[in-house]
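Participant: no sequence on hand, only this structure:
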């Protein structure tokens, strides 16, 4: 049943030092007719008890506590199921929003007849704020107007669920994958990008992303084993490709959209855990990691392998680490090189 204009969904896990500021930033919004849906994922530090105190004073707050720890994706999915708003806004439990953020996004959605509105954010660290690098590198991300992935591939650098107003109709049958533990919101947001009737960028600061100290991580920042992170990112790529393949675009456009996305993930997401694993071969199964990469490359089309610049960079960057490891890892790396070369050669021959 739709009965509110906006539903704000916040998954929580052990954020007692931040949750008051987060909740207060929502209840102090200038926008009326908002509901706040809080999902506690078995916090053990008093987060749930702090949030519970708001229930008596604010009837527009719904608070759920998971019976067992399920992760950020499952918690957001529960929030989606409970939400009653025409529009959905996701907020992490350690971040906070400007008092007029939701009103500005909602007014833009109504004015522009947009089913997805994107806002900007600032990074908050050590009592100071700064602009994120992507807003400085891509000035178009600070300019108001209608956007789409093909004309504005820089949207891939805003491919997270927070800071956006999604129409409920757009994401009504969509869920966050509960099998992806890092970058879990990328396929979700990509689906919205691909299927929105109109994407509008409203260049106002809507939320503050809190950079926390090492070891102090939020539910959506929790890190697992590096092997799991690498596998998770590969699963994320595969699900995102599925959404692209199912989108209402021509085949050549789908290929371009996937190449843009793959290049972004390889550059910004996958390389960090991969390089850490290769630097610590005593801790991690580097053979298994290289084999996983080989299998993933095998699943790519020849044309994608040829046209994705980051794949060339990977081969170049991996090489010094691999040859310092054992022969088994080096042999698997050579298989990877052979796979890439064969795919590129076939793609080039088809272009002749």
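Facilitator: Looks like it arrived, so ask away. Bear in mind that the values here come from a model prediction, so they are computed numbers and not experimental data. Numbering: from 1, shown residues only.
Participant: for the rest of this, base every contact and every neighbour count on C-alpha atoms.
Facilitator: OK.
Participant: need the contact list for residue 34.
Facilitator: 4, 5, 6, 7, 8, 60, 85 (Cα atoms under 8 Å, 6 or more residues apart in numbering).
Participant: next one for the comparison:
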């Protein structure tokens, strides 16, 4: 059986669309952790609970970010599996069936889904999935720790072993309770999911990627609230700060496990270059 954990902040307008998508197959409980939202999240959940009796609601006394919210929910889980969902994305039908099947067939501890993002002019989920049904190009990796590059939008012929997965993943409960998320990532909490999955990998967890399962992030103009509500400048600032913390915490362990010789400083410089290159392209495209 599976418990779905969804941390949420000021996304009341999305919850009636988001939560039902997680009611799949072996799901016996859905936990919405309200990170002290200032909108009407509580009232929306009360209405949803009438139709969804397995929906539980936890409200935090103060805004503590996703990692802390997830950890609070993890402590309440009694099922053998946890799926970590998002309050701004929809889980495609049968995704949990595929993830659980892969974990059982490959004796895996974690299995991640494909992660897709809808543009502001997109409204059709099925069309979005069809457009992105592209096989991983030869020579590319789904997740490469040598470069910290990830390609979770690609399809694979069959489930493959990876060192990390996207935020939305099926995880053994005992692994989640042992590893926990690191709440010290500030602001937008960038890298807190990567940190969790990387530490799981370094500890010895077997991680798989199954592109038959798909998590679809709704268009940004629709998914207002969350970490992006603080503004772009703050978002980029926290991204840089959190990436630095992530590297300080984990890079030496990655180097030892995979015999990677690239210095941390070089990795961080490349990260900054790619981050600001992407930001520049985004600005130019809107001119």
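Facilitator: Perfect, I can see it now. Bear in mind the structure is a predicted one, so any value in this text is a computation, not a measurement.
Participant: now what about the TM-score between them?
Facilitator: The TM-score (TM-score structural alignment, normalised by the length of structure 2) is 0.74; 255 aligned residues with a Cα RMSD of 3.4 Å.
Participant: on that earlier part again, which ones among the contacts of residue 34 of structure 1 map onto strands?
Facilitator: Using DSSP state E, the subset of those located in strands is 4, 5, 6, 7, 8, 85.
Participant: aligned to the last one, what sits in structure 2?
Facilitator: The pairwise alignment with structure 2 assigns residue 85 of structure 1 to residue 79, based on TM-score structural alignment.
Participant: residue 26 is in contact with its match, correct?
Facilitator: No - here residue 79 of structure 2 does not reach residue 26: they are 10.2 Å apart, not a contact under Cα atoms under 8 Å.
Participant: which element, helix or strand, includes the closest residue to residue 141 of structure 1 other than its chain neighbours?
Facilitator: Closest residue in space to residue 141 of structure 1, ignoring its immediate chain neighbours: residue 135 at 5.8 Å, by Cα to Cα, 6 or more residues apart in numbering. Counting by DSSP states H and E, the element that carries residue 135 of structure 1 is helix 133-137.
Participant: may I see the buried residues of that helix?
Facilitator: Neighbour-count burial for helix 133-137 of structure 1, counted by 16 or more other Cα atoms under 10 Å, picks out residue 135.
Participant: any idea how far it is from the middle of the chain?
Facilitator: Relative to its parent chain, helix 133-137 of structure 1 has a centroid offset of 17 Å by Cα atoms, centre = their mean, to the nearest Å.
Participant: sorry, back to before: which one of the contacts of residue 34 of structure 1 is nearest residue 313 of structure 1?
Facilitator: Nearest to residue 313 of structure 1 among the contacts of residue 34 of structure 1 is residue 8, at 40.0 Å by Cα to Cα.
Participant: what's the match for the closest one in structure 2?
Facilitator: Aligning on TM-score structural alignment places residue 8 of structure 1 opposite residue 4 in structure 2.
Participant: next one: its match from residue 76 of structure 2, what distance?
Facilitator: The gap separating residue 4 of structure 2 from residue 76 of structure 2 is 11 Å, by Cα to Cα, to the nearest Å.
Participant: looking at the two, which is more packed in?
Facilitator: Each of residue 4 of structure 2 and residue 76 has its neighbours counted (other Cα atoms under 10 Å); residue 4 has more, 26 against 11.
Participant: right, and the more buried one touches residue 84 too?
Facilitator: Yes - applying Cα under 8 Å, one finds residue 4 of structure 2 in contact with residue 84, separated by 6.0 Å.
Participant: helices of the stretch 51-200 of structure 2, start to end?
Facilitator: 65-74, 95-105, 125-131, 173-179, 192-203 (DSSP state H, counting those that start in this stretch).
Participant: just how off-centre is the longest one within its chain?
Facilitator: What it means is helix 192-203 of structure 2. Worked out by Cα atoms, centre = their mean, helix 192-203 of structure 2 lies 12 Å from the chain centre.
Participant: that one maps to which residues in structure 1?
Facilitator: So helix 192-203 of structure 2 sits over residues 184-195 in structure 1, by TM-score structural alignment.
Participant: for structure 1, longest helix please?
Facilitator: Using DSSP state H, we find that the single longest helix of structure 1 is helix 327-351.
Participant: wait, structure 2
Facilitator: Structure 2, longest helix under DSSP H: helix 232-258.
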